[in-house]
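Visitor: Sequence and computational prediction follow.
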Amino acid sequence: MGVRTIARDQEPISQDIVGYLPTINSPATELNTVFEILKQSELIRKELHLETIVVVMDQALYAKAAERTWKHREWFPNILLRMGTFHTICNALAIIGKRFRDAGLKDICIEAGVVAEGSINGVLDGKHYNRAVRVHRYISEALMRLAWEEFTPWVEKNAPERSGMIKSFLEDVKDMTSDLNQEKMTNLLQSPLSAELITLWTYFLEHLRHNNGELSGFWMSYIDMVEDVVLCLLRASREGDWELHLHAIRTMIPWCFAYDKMYYARYLSPYFAQMTNLQEKYPSVYEAFKAGQFSVQLSNNNTFGRIPVDQAIEVTVNKDTQTPGGTLYIF
């Protein structure tokens, strides 16, 4: 069982039900298909007596639906469009691969044996989702372990009076790991020692980003992209943390501009603006999202097991029909 699940053992679980809607026998790329999705969504909203209905789409469909709703705002005022988090993560993985592929990341993955040479391009392009997430998690953790080895010497040099505090905190962590649970984890993270250590660690990371040479800053940007975008989007979905989701989206937008992901750059910007104003325009949706209802809980025993809506479609409808990409969905 993962540490995240153990550390959230007191969280309540409410398993979601995935309902299968009739498929639309028409190419997804056609505007008429998108318009039909919006019409059917509005009919479902009325049938269920909902104030607002949320429709989740990947970027290609979202772009067409957004253009239609922006042009004719009076047609579907009660439909809220969301860009699928799963496909957004895939795009973030592709950006990371594009930035670091030829800087040594490709060679590291192959020589370390975490990816076969024949699969590395698919991983770095963000097409092999599970393998890509696993690889970047491994590489990010390896870099953080190297940074941690230098952290104590840095503290002894720059703040020697606090080195004893670090040793005391690490002893507490070591004692706790044999019997980890959510209460103990919360108490440890809220302790004064934890706050002081996090402050020192933050200063040290800033030192690595800006005062330790260009190479150090470059690879710190890798850690930042993996942790602040990919892993934050994953954690936000799994924990149902809406504010963390918005933080990751905001962090990702500049990288989309920098690496010519123009479709995501164009549509993530208004998406972020709309999502940050939900409390004013769609208060009921905002309360639902704050409660974690922007991702799907398929398991009845995993407290860290929520997944993005568009990924839920991949592992349910598309898996059952065995036609990946061939089932057009409304959710």
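Guide: The structure has been received and is ready for your questions.

Visitor: CA only for contacts and neighbour counts going forward, please
Guide: Will do.

Visitor: Quick check: buried residues in the host helix or strand of Leu38?
Guide: Using DSSP states H and E, Leu38 sits within helix 31-47. Taking 16 or more other C-alpha atoms under 10 Å as the neighbour-count basis, helix 31-47 is seen to contain the buried residues Thr33, Val34, Ile37, Leu38, Ser41, Glu42, Arg45.

Visitor: Columns distance to Lys157 on top of the residues you listed, output as a markdown table?
Guide: Written out in a markdown table, the entries for these read as follows (distance: C-alpha to C-alpha, whole Å):
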| residue | distance to Lys157 |
| --- | --- |
| Thr33 | 64 |
| Val34 | 61 |
| Ile37 | 62 |
| Leu38 | 61 |
| Ser41 | 62 |
| Glu42 | 63 |
| Arg45 | 62 |
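
Visitor: What residues does the nearest residue to Pro27 once chain neighbours are set aside make contact with?
Guide: The shortest distance from Pro27 to any residue other than its chain neighbours is 6.9 Å, reached at Thr33 (C-alpha to C-alpha, 6 or more residues apart in numbering). Under the criterion of C-alpha atoms under 8 Å, 6 or more residues apart in numbering, the contact list for Thr33 reads Ile24, Ser26, Pro27.

Visitor: need the strands for the stretch 201-331 of the chain, in chain order.
Guide: Here the stretch 201-331 of the chain has its strands, by DSSP state E, counting those that start in this stretch, at 295-297, 306-308.

Visitor: so which of those strands gets nearest Met252?
Guide: Using C-alpha to C-alpha as the measure, strand 306-308 is the one of the strands of the stretch 201-331 of the chain that comes nearest Met252, at 17.0 Å.

Visitor: returning to what we had before: which SSE is immediately downstream of the helix holding Leu38?
Guide: The first helix or strand that comes after helix 31-47 along the chain, using DSSP H and E, is strand 53-57.

Visitor: quick one: buried residues of the helix or strand following that following strand?
Guide: If you walk from strand 53-57 toward the C-terminus, the next helix or strand you reach (DSSP H and E) is helix 59-71. Within helix 59-71, the residues scored as buried using 16+ other C-alpha under 10 Å are Gln59, Leu61, Tyr62, Ala63, Lys64, Ala65, Ala66, Arg68, Thr69.

Visitor: another one to put next to it:
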Amino acid sequence: MGFFQFVFDNADFNVATISGHNTFHSMGGIGCVTPDSGKSRHTINRSTKLVKADVTGEFGENYERTRIEILPFINLQPTDPSSIYTALNFSRKQSSLHGMKTCFVTFDQPLNAKAIEIVASDEILQGVVVRMNGFHLLMSFMGSVGYIMGGSGLEVLWESVYAPASVVHMMTGHAYVHALRAHLLTSVALFTFMMTEMEDKTKESLLALHKAIIGQKPVDLEDEKVMQTLIEKNQQRIKTEKERSQTRRLWLNYMEQVSLIKQFIYAERTGDWALHLNSIRQMIPYFHAAGHLAYAKSARIYLQQMQALQTTMNETEFGKFTKDGYFTIRRKDNLWGGIISDQSIEQNLMRLLKISGGMTRGRGITDSSLAMLVHAFPYCIPIC
């Protein structure tokens, strides 16, 4: 039996670009089935040339890939409670048809709050669990980091590489790809600067461990002791550096925030449920500090609901969702093949509505062509 979950998002597009009227309001959705049984109604054979394993190397084990099905559009205002109820009820029925007692549905933050209220007030939907939108949560967290680091010189540093107009969006977390790469590179640069002040013996131990990890060699007990000693030394050094000046404290805190970003991505990519919850728990104080109160509130409610899952879910389903990592969407059957659930709908549905041939290209759209697109997309997108 497959494990089903559903993701819904706004599909609002201004299809009449000249007048600004007759905007297309709808809610798009996808159904995610793990493992991919290969029984999709949309199948097309294609030849692929794969790189041999002896070239790339192997790490870990094979993981179950997820099949993504495009659901029919709900042609109503996405913020209308009727639209949300329709999506919830449809997901519940589909999960029930496939033998699942618990139905997972993901919405973005504004719809998430309304969906939780609807589920709490309707006995029919008691088996439905509303999940947090991790992709937009991560964007909001990067915006929180940018707010906290405002005026620190981070913008000036980034402007030496990126255009100033782009840096404005990167600091708010909206330019996701650029912002993520900039945070990672800045963190590496700061760590490299810290390395220059380390003892030679500590550097040698770090390099030896790095080579062992890159070479995928088994780590023996002696190496584990060395690693533990390095961690303890590093924590003590960070504590000492924070006490030396406020500037050092600011940038060391920034490195911890970037580490939290990497930790969250690692949890989603590998399907580590405990790390996923722990990452969100550590993000909440930063949401409060930056004034992102909507995500601070939603994240806290989400944690409370997820911690109570074990008492309400079927044991088999709970094991698949948490231990087997089915909470994430896997595009590939390897360790690093998972993506965040609401990121999958952006990649598989929303992106194709905006590219050439989609709804937003051209000088306008008629009712007949709009109807054709809405009904054809669920069948055309999997082939594309």
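Guide: Received it, and whenever you're ready, just let me know what you need. All values derive from a computational prediction rather than experimental measurement.

Visitor: returning to that earlier point: mind filtering the contacts of Thr33 of the first structure down to those shared with the second structure?
Guide: The subset of the contacts of Thr33 of the first structure whose aligned counterparts are also in contact in the second structure, taking both residues aligned by TM-score structural alignment, their matches' C-alpha atoms under 8 Å, comprises Ile24, Ser26, Pro27.

Visitor: OK, contacts around the equivalent of Glu197 of the second structure over in the first structure?
Guide: For Glu197 of the second structure, the aligned position in the first structure is Glu150, judged by TM-score structural alignment. With contacts defined as C-alpha under 8 Å, 6+ apart, Glu150 of the first structure has no neighbours.

Visitor: Would you mind pointing out the helix or strand Glu150 of the first structure falls in?
Guide: Since the elements are taken from DSSP H and E, Glu150 of the first structure ends up inside helix 129-158.

Visitor: residue range for the helix holding Leu38 of the first structure in the second structure?
Guide: Residues 81-97 of the second structure are where helix 31-47 of the first structure aligns, with TM-score structural alignment as the criterion.

Visitor: The matching stretch against the first structure, how far on average?
Guide: The superposed stretch 81-97 of the second structure is, by mean C-alpha distance after the TM-score superposition for the first structure, a mean 1.2 Å from where its aligned residues fall in the first structure.

Visitor: Residue in the second structure paired with Ser237 of the first structure?
Guide: With TM-score structural alignment defining the correspondence, Ser237 of the first structure maps onto Glu268 in the second structure.

Visitor: List the contacts of stretch 330-338 of the second structure.
Guide: Among residues not part of stretch 330-338 of the second structure, those counted as contacts by C-alpha under 8 Å, 6+ apart are 59-67, 268-271, 328-329, 339.

Visitor: Please repeat the previous calculation with a cut-off of 10 Å.
Guide: Residues from elsewhere that reach stretch 330-338 of the second structure (C-alpha atoms under 10 Å, 6 or more residues apart in numbering): 32-36, 58-68, 265-271, 325-329, 339-341, 344.

Visitor: Tell me the buried residues in that stretch?
Guide: Within stretch 330-338 of the second structure, the residues that qualify as buried by neighbour count (16+ other C-alpha under 10 Å) are Arg330, Arg331, Asn334, Leu335, Trp336, Gly337, Gly338.

Visitor: Against Gly325 of the first structure, how distant is the equivalent of the second one over in the first structure?
Guide: Matched to the first structure by TM-score structural alignment, Arg331 of the second structure sits across from Leu298. Plainly put, Leu298 of the first structure is 21 Å away from Gly325 of the first structure if you go by C-alpha to C-alpha, to the nearest Å.

Visitor: can you give me the helices for the stretch 101-250 of the first structure?
Guide: For the stretch 101-250 of the first structure, the helices identified by DSSP state H, counting those that start in this stretch occupy 105-111, 120-124, 129-158, 163-176, 182-189, 192-210, 214-225, 232-239, 242-258, in order along the chain.

Visitor: is it possible to export the ones you listed to JSON lines including distance to Ile96 of the first structure?
Guide: What follows is the helices of the stretch 101-250 of the first structure, written out as JSON lines (distance: least, C-alpha to C-alpha, whole Å):
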{"stretch": "helix 105-111", "distance to Ile96 of the first structure": "10"}
{"stretch": "helix 120-124", "distance to Ile96 of the first structure": "7"}
{"stretch": "helix 129-158", "distance to Ile96 of the first structure": "9"}
{"stretch": "helix 163-176", "distance to Ile96 of the first structure": "32"}
{"stretch": "helix 182-189", "distance to Ile96 of the first structure": "30"}
{"stretch": "helix 192-210", "distance to Ile96 of the first structure": "17"}
{"stretch": "helix 214-225", "distance to Ile96 of the first structure": "7"}
{"stretch": "helix 232-239", "distance to Ile96 of the first structure": "14"}
{"stretch": "helix 242-258", "distance to Ile96 of the first structure": "9"}
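
Visitor: out of the ones you listed, deepest packed?
Guide: Among the helices of the stretch 101-250 of the first structure, the stretch with the highest mean neighbour count (mean count of other C-alpha atoms under 10 Å) is helix 232-239, at a mean of 23.

Visitor: which strands and helices sit next to that helix?
Guide: Contact here means 3 or more C-alpha pairs under 10 Å, 6 or more residues apart in numbering; DSSP states H and E; on that basis helix 232-239 of the first structure packs against helix 3-6, helix 85-100, helix 242-258, strand 295-297, strand 306-308.

Visitor: can you put those in a markdown table and add distance to Leu208 of the first structure?
Guide: Formatted as a markdown table, those follow (distance: least, C-alpha to C-alpha, whole Å):
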| stretch | distance to Leu208 of the first structure |
| --- | --- |
| helix 3-6 | 27 |
| helix 85-100 | 18 |
| helix 242-258 | 19 |
| strand 295-297 | 35 |
| strand 306-308 | 33 |
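
Visitor: among the ones you listed, which is nearest Thr276 of the first structure?
Guide: helix 242-258 (7.5 Å).

Visitor: Look up the average distance of the closest one to its aligned counterpart in the second structure.
Guide: Per aligned residue, helix 242-258 of the first structure averages 0.9 Å (mean C-alpha distance after the TM-score superposition for the first structure).

Visitor: which helices and strands does that helix pack with?
Guide: Counting by 3+ C-alpha pairs under 10 Å, 6+ apart, the elements that helix 242-258 of the first structure packs against turn out to be helix 85-100, helix 214-225, helix 232-239, helix 262-276, helix 283-290.
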